[in-house]
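**Student:** predicted model and sequence follow; I will ask about them next.
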Amino acid sequence: MLWIKFRGTVSFEEAKWRVGRFQELGSQQELFVVADMTENSGYDVEGRRYASENIEPEWFSAIVYLGARLIHKAAAKGIALVQRLRGKPTTPVYFVASEEEARHLLARLRSTQEPPAQHP
């Protein structure tokens, strides 16, 4: 499980770094990610484009957005749309309002899903 707190606007450089970490970790084992968006103001245009074009759904079991506002929900749905247009499966995405709700959701998801796939 990976818990990330986003602060301020995500730049192209930060998006590139985060995608690299997702690839590094997710290529070994699918990730459950909680993205805490309570202090985030969004992505800059290039960062959003880079993330949507380079994130692979195979890296994730699920992504849970904590405290997401409309801008975050639109970005998450945009990434899912790009994945569909590329012929890729989409990553299950959830939106929650509190840390407690995120923890309960993760516990439920982890108990009902098959063990995460191990990648060679």
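**Tutor:** Received, thanks.
**Student:** drop to CA atoms for contacts and neighbour counts, all remaining ones
**Tutor:** OK.
**Student:** contacting residues for the closest residue to residue 66 other than its chain neighbours?
**Tutor:** Excluding the flanking residues, the one nearest residue 66 by Cα to Cα, 6 or more residues apart in numbering is residue 36, at 4.6 Å. The contact partners of residue 36, by Cα atoms under 8 Å, 6 or more residues apart in numbering, come to 3, 4, 5, 6, 65, 66, 67, 68.
**Student:** next up, a structure to set beside the first:
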Amino acid sequence: MAALREWVLGTQRVSLESSDVLWATVRGTFSEEEARQLTVLLQEQYAELGRPYYLVVDLGGSMGPVAEETAQSVAPRKLLAEHVRPEWFQAIVFFGGKRSQREVLQALVVALQFTGRIRLEARFLETRKEAREWLEAHRQQHTPPPAEPLP
């Protein structure tokens, strides 16, 4: 599907696929500046749309957490945990990546649970196809019914 809008944050790419779906493709590791830019972008999308949206994250090209923790590798995750709000999202879907990446992201999701007033729904899947299928099923289950005609 063609993107309505695209952003490039260093080596990371984000695209608005439809009015309620934002796709992020992670390549390499996030710098602190890229994490800051992503946080601003996520908040701006929430403000522009006026409602929660889906975030789908392709981890296939990311390097994941480094074996030796450094301040440089921890800072972007800390920034995201402190500034991203669960109420911005209908749900977040992660696919691809390594087990260690998923564990770090699960910890980040748990941290986000404590910052908001709502529960953040997150799914960890293997493939883009599974992510699309889950997204479509979730959208169908959570689409409000059409408005009743006025008498």
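**Tutor:** Noted; the coordinates are in hand. As the structure is a computational prediction, the values presented were derived from the model and not from experiment.
**Student:** tell me which of the contacts of residue 36 of the first structure is nearest to residue 87 of the first structure?
**Tutor:** Distance to residue 87 of the first structure across the contacts of residue 36 of the first structure (Cα to Cα) is lowest for residue 65, with 23.8 Å.
**Student:** what residue of the second structure matches up with that closest one?
**Tutor:** For residue 65 of the first structure, the aligned residue in the second structure is residue 94 (criterion: TM-score structural alignment).
**Student:** so where's the longest strand in the first structure?
**Tutor:** strand 31-43 (DSSP state E).
**Student:** which residue lines up with the residue nearest to residue 66 of the first structure in the second structure?
**Tutor:** By TM-score structural alignment, residue 36 of the first structure lines up with residue 58.
**Student:** next one: residue 18 of the first structure
**Tutor:** Aligned by TM-score structural alignment, residue 18 of the first structure pairs with residue 38 of the second structure.
**Student:** wait, that match touches residue 9, no?
**Tutor:** Yes. Here residue 38 of the second structure reaches residue 9: they are 7.4 Å apart, a contact under Cα atoms under 8 Å.
**Student:** with neighbour numbers in mind, choose between the two.
**Tutor:** residue 38 (22 against 17; other Cα atoms under 10 Å).
**Student:** distance of that one from residue 24 of the second structure?
**Tutor:** 10 Å (Cα to Cα, to the nearest Å).
**Student:** now swap in residue 65 of the second structure and tell me
**Tutor:** For residue 65 of the second structure, the distance to residue 24 of the second structure equals 18 Å [Cα to Cα].
**Student:** where's the residue most central in space within the first structure, which helix or strand?
**Tutor:** The residue lying closest to the centre of the first structure (Cα atoms, centre = their mean) is residue 63, at 4.5 Å. When secondary structure is defined by DSSP states H and E, residue 63 of the first structure falls within strand 60-66.
**Student:** what's the angle between the helix or strand containing residue 100 of the second structure and strand 53-62?
**Tutor:** Assigned by DSSP H and E, residue 100 of the second structure falls within helix 99-113. For helix 99-113 of the second structure against strand 53-62, the angle by axes from the mean of the first three to the mean of the last three Cα atoms, to 10 degrees is 150 degrees.
**Student:** list the buried residues for helix 99-113 of the second structure?
**Tutor:** 101, 102, 105, 108, 109, 111, 112, 113 (16 or more other Cα atoms under 10 Å).
**Student:** and of these, the nearest to residue 127 of the second structure?
**Tutor:** Closest to residue 127 of the second structure out of the buried residues of helix 99-113 of the second structure is residue 102 (13.5 Å), distances taken as Cα to Cα.
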